[in-house]
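> Here is a sequence with its predicted model. Questions after.
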Amino acid sequence: MKIIVPMAGRGSRLRPHTLTVPKPLIPVAGKPIVHRLVEDIAKVLNQPIEEVAFVIHESFGATVEKDLLAIATKIGAKGTIYYQNEALGTGHAIMCAKDSLSGPAVIAYADTLIRADFDLDQNADSVIWVKQVDQPEAFGVINVNEKNEIVELVEKPKEFVSDLAVIGIYYFKDVAVLKNELQAVLDNNIIHGGEYQINDGIKQMMAKGMIFVPGQVDEWMDCGNKDVTVDTNSRMLNFLHKDGENLVAANVRIENSTIIPPCYIGEDVILINSTVGPNVSLGKATHVTNVKIKNSLVQTHAHIRNANLDNAMIGNHATFDGEFKSISIGDYSVLE
């Protein structure tokens, strides 16, 4: 089994946090989004992972590439890096990894996290994972027949088709078939919205009689913008807390402070005269003094003083001293 992770986008909706760090490497509950995604997929597949192929922008740099390869190594797989330097769509991103597109594979876009427990349908040519949503008109959705086979993919339907939204995770019994169909999409310049889309390859597979079935996840957590990323951090903290994970590093320095779980508190964090939690992540070496903070996500080496924060997201090496509550400040910002 292979895992293909297209992640070349910089994440403009999550700025300023993605100006210096690619969105899939933003930490949620103390671990980068893409790291959690790959580990969670490997866990639910419950079979050896041969390779993890990451499709990134060349500008991400050597440090990011090293971190990504380490993720693959951690689950016992070979790590491979491919580049997509032009934003030409989901189909184009997958084809940037064409040398790895053979055999059984999961394709997963790195801006979403899941909680799931499932078995792959061995009789299907492909599985498209979906989640029931309240506003299907905002998503791509599937339509199924009486056999629970997917017969239609509709992007942001104006009229009701179904409430099962595609979450961006796919399984292919032989991903080389998708590669061949996407090559035809590229060769024939089949473009929607100025981009080559995975759905056009999938539709061609369906037209040739291949069987697609839906898979459902228990939880689908988006990381598209600041508010939903903070919410995803809170939800993930609660899941990990219920799983019994220890989320507080052993060397946290606590002076006249209280931690209300669930919280992730990284190594070398200092808490002075503060109340932290619930639903807070504090990255490594963050210093918090005279602060009340809940439902917030703080990255590494930040300094926060004299604040009352709720629904806040603070970047690496940022300094904040003030009375605002719901804030979003990027790396190396200073507000005093």
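On my side now, so go ahead.
> CA only for contacts and neighbour counts going forward, please
Fine.
> the helices in this protein, which residues?
Remark: helices of the chain, listed N- to C-terminal, are 33-45, 62-74, 90-95, 175-187, 198-207, 226-242; assignment by DSSP state H.
> A further structure is provided below for comparison with the first:
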Amino acid sequence: MKIIVPMAGIGSRLRPHTLTVPKPLTVIAGKPIVQRLVEDIASVIDEKIDEIAFVIGSVAKGFPTDTEEKLLKIAKELGAKGSVYIQDEALGTAHAIYMAKESLSGPCVVAYADTLFKADFTLDVNADGAIWVSKVDNPSAFGVVKVQDGFITDFIEKPKDFVSDLAIIGIYYFKSGEKLLEEIQYLIDNDLKENNEYQLTNVLESLKQQGAKFIPGTVSAWMDCGKKDPTVDTNKQTLGFEYAAGKNLVSSDVVLNNSQIIQPCYVGKNVVLTDTKIGPYVSIGENSVVTNSTIVNSLIQTNVTISNANLNNAMIGNYATYNAKYSSVSIGDYTELT
């Protein structure tokens, strides 16, 4: 099994945090978003992952030079071969997959790296394909599917009138990577664009018309990492899942000086807390120092210094310094707010 991860977007909605770190490498509860994504997929597929192919933007598009190294490390830790491809121009969802054409063979999962999920089903790898979906309150904002007798019958992009509340979350399984590539190649060769882009929904429709049967993969939780507030909420939900599973996310070398940690929380190595209460639902990265503060429901990255703060729904980047009276803040890497 292979996993293809298109992640070439610059993540402008999550700025300033994505000015220095690509959105899929943003750390949630101690792990990068993309690492959590591929781990969740591996648990649903229940098969050995042979290769993980990442499609990223170029350095000129704002991707740091060490991005490839970090991604290859993630693949290696999952026991898979890592491959990295560059998409210089954003030409749609199908085009992003096409950039990884050398890896499109055999069964594969395509997962766009701006969402996390929890699933309570096991994928039937004998199906022609599967599309992960989640029930939503406002279907008109999403691509949705209609289902009959356990199979997907229609794909509708942002319907104006209600046809279904099952939204496509951006994760797909294809039994044949070769067939997927063939259909994308047909779009590109014939310049079949929609809104000036090559869309994966057109590929899915073509495969369906040729007889491919797609099943819906339902999820119990769908967590967005597009903007600051949803990302903080994703951190909260992830901490809740990890704690419920019995995982201890507090490093053994954390120094507590007249301080308290209210679970669930993630606290990295070499963190020092003095006259401070954190939690619930707080992540603090390694080598951070927090003094005389109260922090709840917040995502704090590594090497951060916080003093005299009362934070709630905050997101603070790496190597930042914070000593101010605001509560719900969003500051990026190397920022000082005092």
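Thanks, I have the structure now. This structure is a prediction, so every number in the text was calculated from the model and none was measured.
> hey, which of the helices of structure 1 is tucked in deepest?
helix 90-95 (a mean of 24; mean count of other C-alpha atoms under 10 Å).
> hmm, who's touching that one?
Counting contacts by C-alpha atoms under 8 Å, 6 or more residues apart in numbering, the residues outside helix 90-95 of structure 1 that touch it are 4, 6, 8, 55, 84, 179, 182-183, 186, 195-199, 201.
> mean shift of it relative to structure 2?
Taking mean C-alpha distance after the TM-score superposition for structure 1, the mean distance separating helix 90-95 of structure 1 from the aligned residues in structure 2 is 0.4 Å.
> Specify, as a residue range, where that helix falls in structure 2.
Residue correspondence for helix 90-95 of structure 1 in structure 2, counting by TM-score structural alignment: residues 93-98.
> Relative to its centre, which residue of structure 2 is most distant?
For structure 2, the C-alpha farthest from the mean C-alpha position belongs to Asn258; by C-alpha atoms, centre = their mean, that distance is 36.0 Å.
> pretty sure Asp128 of structure 2 contacts Gln210?
No: because the distance of 11.3 Å does not satisfy C-alpha atoms under 8 Å, Asp128 of structure 2 is recorded as not touching Gln210.
> Pick out whichever of the two has more residues nearby.
Asp128 (18 against 9; other C-alpha atoms under 10 Å).
> Map the more buried one onto structure 1.
Checking TM-score structural alignment: Asp128 of structure 2 goes with Asp125.
> Against Ala250 of structure 1, how distant is its match?
47 Å (C-alpha to C-alpha, to the nearest Å).
> sorry, back to before: of all the contacts of helix 90-95 of structure 1, which comes closest to Thr275 of structure 1?
Ala8 (37.8 Å; C-alpha to C-alpha).
> ok, now how distant is the closest one from Leu178 of structure 1?
Between Ala8 of structure 1 and Leu178 of structure 1 the distance is 20 Å, computed by C-alpha to C-alpha.
> can you check Phe239 of structure 1 too?
When C-alpha to C-alpha is the yardstick, Phe239 of structure 1 and Leu178 of structure 1 sit 34 Å from each other.
> End to end on stretch 216-230 of structure 2, go ahead and measure it.
According to C-alpha to C-alpha, stretch 216-230 of structure 2 extends 25 Å from its N-terminal end residue to its C-terminal end residue.
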